[in-house]
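Asker: what's the 3D shape of this:
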Amino acid sequence: MSSGHLDRVGVGVAAVVIREGAVLLVQRRFHGGGSWSTPGGYLEPGESPEAAAVRETFEETGLETVDPVVSAISNDIHPDGKHNVTFWVTAAPAPDTTEADARLADPDETMAVGWFPLGSLPEPIYLSFQNYLDGATLTITGPGTSPPWHRSGPDQPTT
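Answerer: This next block holds a predicted model:
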């Protein structure tokens, strides 16, 4: 058994933040560089997926979020051999925030930040996010756990 990082499964989190029919995305600088995905990263020791999603969203975009809920899990094997299990966490923008509060907060990790209509996402899409969009995830059952575009409400568009 070797000890390289490709021999371990990474446990990550991705934050799906929706505002008025648009999803918050970041353009990745590394590992899928140039591709677009939701804010996210690896869990820190002892951290819950929900807390990691709130932290990563703020670190990457400066946006504060509330009401995080794990909604899906994906098993993502990347072309470079990296293997991640990703917790998909839906969260709402904090009530006192505006769309403009999302900004490039970590230029070392991300190249751009923006809100995009669900029907008009930028390309290329990062593999894990594409798997999520394609439904290649284990959906968590229970109240409030469907993907955000299957809910109703002001920040939850329906399709």
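
Asker: all contacts plus neighbour counts: C-alpha atoms, from now on.
Answerer: Noted.

Asker: Run a quick neighbour tally on Trp36.
Answerer: 27 (other C-alpha atoms under 10 Å).

Asker: residue contacts, it?
Answerer: 25-28, 122-126 (C-alpha atoms under 8 Å, 6 or more residues apart in numbering).

Asker: biggest helix in the protein, by residue count?
Answerer: helix 49-61 (DSSP state H).

Asker: and the helix or strand following it, what does it pack onto?
Answerer: Next along the chain after helix 49-61, taking DSSP states H and E as the criterion, comes strand 65-77. Contacts defined by 3 or more C-alpha pairs under 8 Å, 6 or more residues apart in numbering; DSSP states H and E place strand 65-77 against helix 49-61, strand 83-93, helix 127-133, strand 138-139.

Asker: distance between the last one and the chain's centre?
Answerer: Just to be clear, that refers to strand 138-139. Distance of strand 138-139 from its chain centroid, counting by C-alpha atoms, centre = their mean, to the nearest Å, is 15 Å.

Asker: What of the third one?
Answerer: Distance of helix 127-133 from the chain centroid (C-alpha atoms, centre = their mean) equals 10 Å.

Asker: coming back round to it: give me the buried entries from the contacts of Trp36.
Answerer: If you count burial by 16 or more other C-alpha atoms under 10 Å, the buried members of the contacts of Trp36 come out as 25-28, 125-126.

Asker: for comparison, sequence B:
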Amino acid sequence: MKKYIKPYYYYYYYYYFYMAEKIGIRTATIVIKDNRLLLVNSKYSDGDYYLFPGGGLESNETIEEGAIRETLEETGVEIKIEKLIHINEFIYSNDWNKRSLTIFFLAKPISIRKNNLTDDGGKIKQVEWVDISKLDEIDIRPRILADILMKAKGDFDTISLNHSVDYKHES
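Answerer: From the prediction side, this is the model:
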């Protein structure tokens, strides 16, 4: 009987670790103060653009804790989460079994501690407060969220959902 257990074990192991769809959970924050938005100006192989502060979760960390930690690490701004505002699903077209969900939270700044920035390997060029009315003048990703913010004019009663498929990573 034991000789039949191993092949099934290896099949399930292979399926769950190599064939099963991989979903990455990320968090990001939309931090607004005086009609200005906290953004990270980042440098990637496909160019420089603005991103909302955020990143992946650490083990045993809730999505809210991850959003707070990532925002503090990337910007030096301590925040208070207000509510869930947007979910972005990104499907990698160059990897059929990989996608990511980025959960965006509306947040308020509590304090600014610029000396707490974490070295991210040189991707972050600078942290900026950008006027919401000027979002259409900069390269910000995901673009659809910037458009939603400009139209909302501070009214964030609904949660939006966006699906995108691209050949390159947008985070």
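
Asker: still on that earlier bit, would you mind getting the average deviation of the longest helix of structure 1 from structure 2?
Answerer: With mean C-alpha distance after the TM-score superposition for structure 1, helix 49-61 of structure 1 departs from structure 2 by a mean of 0.7 Å once superposed.

Asker: For my notes, confirm Asp119 of structure 2 occurs in a strand.
Answerer: No - per DSSP: H, G, I helix; E, B strand; the rest coil, Asp119 of structure 2 lies outside any strand segment and is coil.

Asker: before we move on, back to that, a markdown table for the helices and strands packed on strand 65-77 of structure 1, including mean neighbour count and distance to Ala105 of structure 1?
Answerer: Converted to a markdown table, those look like this (neighbours: other C-alpha atoms under 10 Å; distance: least, C-alpha to C-alpha, whole Å):
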| stretch | mean neighbour count | distance to Ala105 of structure 1 |
| --- | --- | --- |
| helix 49-61 | 23 | 5 |
| strand 83-93 | 24 | 16 |
| helix 127-133 | 18 | 21 |
| strand 138-139 | 16 | 30 |
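
Asker: quick one, which of those is nearest to Arg19 of structure 1?
Answerer: The minimum distance between Arg19 of structure 1 and these falls on strand 83-93, with 7.2 Å, by C-alpha to C-alpha.

Asker: In contact with Val66 of structure 1: list those residues for me.
Answerer: Taking C-alpha under 8 Å, 6+ apart as the contact definition, Val66 of structure 1 lies against 54, 91-94.

Asker: Over to Phe52 of structure 2?
Answerer: Phe52 of structure 2 neighbours (C-alpha under 8 Å, 6+ apart): 28-30, 38-40, 141.

Asker: Could you list which of the residues you listed belong to strands?
Answerer: Of the positions in the contacts of Phe52 of structure 2, 28-30, 38-40, 141 sit in strands, assigned by DSSP state E.

Asker: Can you tell me which of the residues you listed comes closest to Tyr11 of structure 2?
Answerer: For those, the nearest to Tyr11 of structure 2 is Ala28 (36.4 Å; C-alpha to C-alpha).

Asker: wait, what's in contact with the aligned partner of Asp76 of structure 1 in structure 2?
Answerer: Structural correspondence for Asp76 of structure 1 with respect to structure 2 (TM-score structural alignment): Phe90. Going by C-alpha under 8 Å, 6+ apart, Phe90 of structure 2 touches 99-101, 163-166.

Asker: Repeat that for Ala92 of structure 1.
Answerer: Counted by C-alpha under 8 Å, 6+ apart, Ala92 of structure 1 has contacts 17-19, 65-68, 155.

Asker: among those residues, which recur in structure 2?
Answerer: Retained in structure 2 (both residues aligned by TM-score structural alignment, their matches' C-alpha atoms under 8 Å) from these: 17-19, 65-68.

Asker: Now restrict those residues to buried residues only.
Answerer: Buried residues within these, counting neighbours by 16+ other C-alpha under 10 Å: 17-19, 65-66, 68.

Asker: Not including adjacent chain positions, what is the nearest residue to Arg141 of structure 2?
Answerer: Computed as C-alpha to C-alpha, 6 or more residues apart in numbering, the closest residue to Arg141 of structure 2 that is not its neighbour in sequence is Leu51, at 5.5 Å.

Asker: where's the match of Asp76 of structure 1 relative to Asn60 of structure 2, distance?
Answerer: 23 Å (C-alpha to C-alpha, to the nearest Å).

Asker: again, but for Ala67 of structure 2
Answerer: Applying C-alpha to C-alpha to Ala67 of structure 2 and Asn60 of structure 2 gives a distance of 13 Å.
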